[in-house]
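Student: below is the sequence, then the predicted model.
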Amino acid sequence: MNFLPVLRNLVSSYQAFDRYSAPHIKSLGLTMTQFEVIATLGNQLPMSCKQLGEKTLVTKGTLTGVLERLEAKGLIHRQVNTEDARSQLIGLTPSGQTLFEKVFPEHLQYLNEAFKKLAPDELKQLDKSLKLLRDIF
């Protein structure tokens, strides 16, 4: 079981990323999940809840509550899906798009401060290794 150290490093790396990223997201007035939804919907056509869940990796139960709160804040809107009347399409309101245009680049810049510590070839190798690991599963 020589993969256990890799597994431990993977989990601890994600936890360290979360500890680094989450406080900044919170300082922007959002939860991590709200940020994920806004970042996914930004500059995109409205999408179904299923598509949004797949792109954000947020469970349906969690997504429902997050969407309700974002809708109450006037950041997203729902419309009937003309291709499938059983589902709704979710998109950003003008206020949501304005928020996206503020918080998304700001958070990317914040993350860049950490990622710029890696050389370009290290970043490329890390990306390749993570894709390989994902594909294995």
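Tutor: That came through, no problem. Numbering: from 1, shown residues only.

Student: every contact and neighbour count from this point should use C-alpha atoms.
Tutor: Fine.

Student: residue contacts, Gln109?
Tutor: Residues near Gln109 by CA atoms under 8 Å, 6 or more residues apart in numbering: none.

Student: and what about it, helix, strand or coil?
Tutor: helix (DSSP: H, G, I helix; E, B strand; the rest coil).

Student: for stretch 100-113, buried residues please.
Tutor: Neighbour counts over stretch 100-113 (16 or more other CA atoms under 10 Å) mark 100, 103-104 as buried.

Student: name the helix or strand for the residue positioned nearest the centre of the chain, please.
Tutor: Note on the chain: the residue nearest the mean C-alpha position is Glu36, at 3.0 Å, using CA atoms, centre = their mean. Under the criterion of DSSP states H and E, Glu36 resides in helix 32-41.

Student: and here is the other one:
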Amino acid sequence: MIDKRNISDDFLEMLFLLRHRIFRHISIPLPINQFVVLCILTDEGSMTFSEIGKRLSIIKQQLSPIINKLEENNLVKRLPDSKDRRRIKIQMTPKGRKFITEHQNKIKAHLETNLSVLSEKEIEEFGKSLKTLMKLFGKISLS
């Protein structure tokens, strides 16, 4: 029988390893909550406060200071929703897109450098495993 608890434990361990082995070595000049909002907007495009809050599991009052700081740094802007002017959409600015692209490239370069400790066979296996994970994550939701 498949032990789903072990799978979830292994998943959390993998997230910890990613953070410890990759992300902690890369300097990001933003608090993580602001960086995550930019990442979400990169994936989803413009979103309302409610949509972002739901993705982060935080309330609007907690999200407002995060968006305010991103807006002060010209990384996002607020726009009225074209369908309902009472709703505000948050959209990344060109500066925000450039910021995310630069930091994604730093993460990729760091990972590529660290892959050099693996053999060609291990790198190939790692790549296949990532493709499998992406396929499976496409089928499940962690919300």
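Tutor: Perfect, I can see it now. Everything numeric here is computed off the predicted structure, so don't read it as measured data.

Student: after superposition, what's the TM-score here?
Tutor: Once superposed, chain against chain, the TM-score is 0.69 (TM-score structural alignment, normalised by the length of structure 1); 133 aligned residues with a CA RMSD of 3.4 Å.

Student: these two touch, right, the residue nearest to the centre of structure 1 and Leu57?
Tutor: No - the pair Glu36 of structure 1 and Leu57 does not pass the contact test of CA atoms under 8 Å, sitting 9.2 Å apart.

Student: pull the distance from the top helix by length along structure 1 to the chain's centre.
Tutor: Ranked by residue count under DSSP state H, the longest helix found in structure 1 is helix 4-27. Offset of helix 4-27 of structure 1 from its chain centre (CA atoms, centre = their mean, to the nearest Å): 14 Å.

Student: list the buried residues of that helix.
Tutor: For helix 4-27 of structure 1, the neighbour count (16+ other CA under 10 Å) marks 22, 24-25 as buried.

Student: check contacts around Asn74 of structure 2.
Tutor: Shown in contact with Asn74 of structure 2 (CA under 8 Å, 6+ apart): 93, 95-96.

Student: among those residues, which ones are buried?
Tutor: Looks like the contacts of Asn74 of structure 2 have 93, 96 buried, using 16+ other CA under 10 Å.

Student: any chance of the contacts of Asn74 of structure 2 in JSON lines, with distance to Thr48 of structure 2 and secondary structure too?
Tutor: What follows is these, written out as JSON lines (distance: CA to CA, whole Å; DSSP: H, G, I helix; E, B strand; the rest coil):
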{"residue": "Thr93", "distance to Thr48 of structure 2": "15", "secondary structure": "coil"}
{"residue": "Lys95", "distance to Thr48 of structure 2": "20", "secondary structure": "helix"}
{"residue": "Gly96", "distance to Thr48 of structure 2": "17", "secondary structure": "helix"}
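
Student: Lys77 of structure 2 sits in which helix or strand?
Tutor: Lys77 of structure 2 belongs to strand 76-80, assigned by DSSP H and E.

Student: matching residues in structure 1 for that strand?
Tutor: Counting by TM-score structural alignment, strand 76-80 of structure 2 lines up with residues 76-80 of structure 1.

Student: identify the residues contacting the matching stretch?
Tutor: The contact list for stretch 76-80 of structure 1, computed with CA under 8 Å, 6+ apart, reads 67, 70-71, 87-93, 96.

Student: of all the residues you listed, which comes closest to Gly61 of structure 1?
Tutor: Of all the contacts of stretch 76-80 of structure 1, Gly61 of structure 1 sits closest to Leu67, with 10.3 Å by CA to CA.

Student: can you pull the contacts of the closest one?
Tutor: Leu67 of structure 1 makes contact with Ile76, according to CA under 8 Å, 6+ apart.

Student: tell me which helix or strand it sits in.
Tutor: Per DSSP H and E: helix 60-72 holds Leu67 of structure 1.

Student: could you list the buried residues of that helix?
Tutor: Those would be 63, 66-67, 70-71, for helix 60-72 of structure 1 by 16+ other CA under 10 Å.

Student: from Lys116 of structure 1, how far out is Ser95 of structure 1?
Tutor: 31 Å (CA to CA, to the nearest Å).

Student: let me fix that: Cys49 of structure 1
Tutor: Taken as CA to CA, the span from Cys49 of structure 1 to Lys116 of structure 1 is 34 Å.
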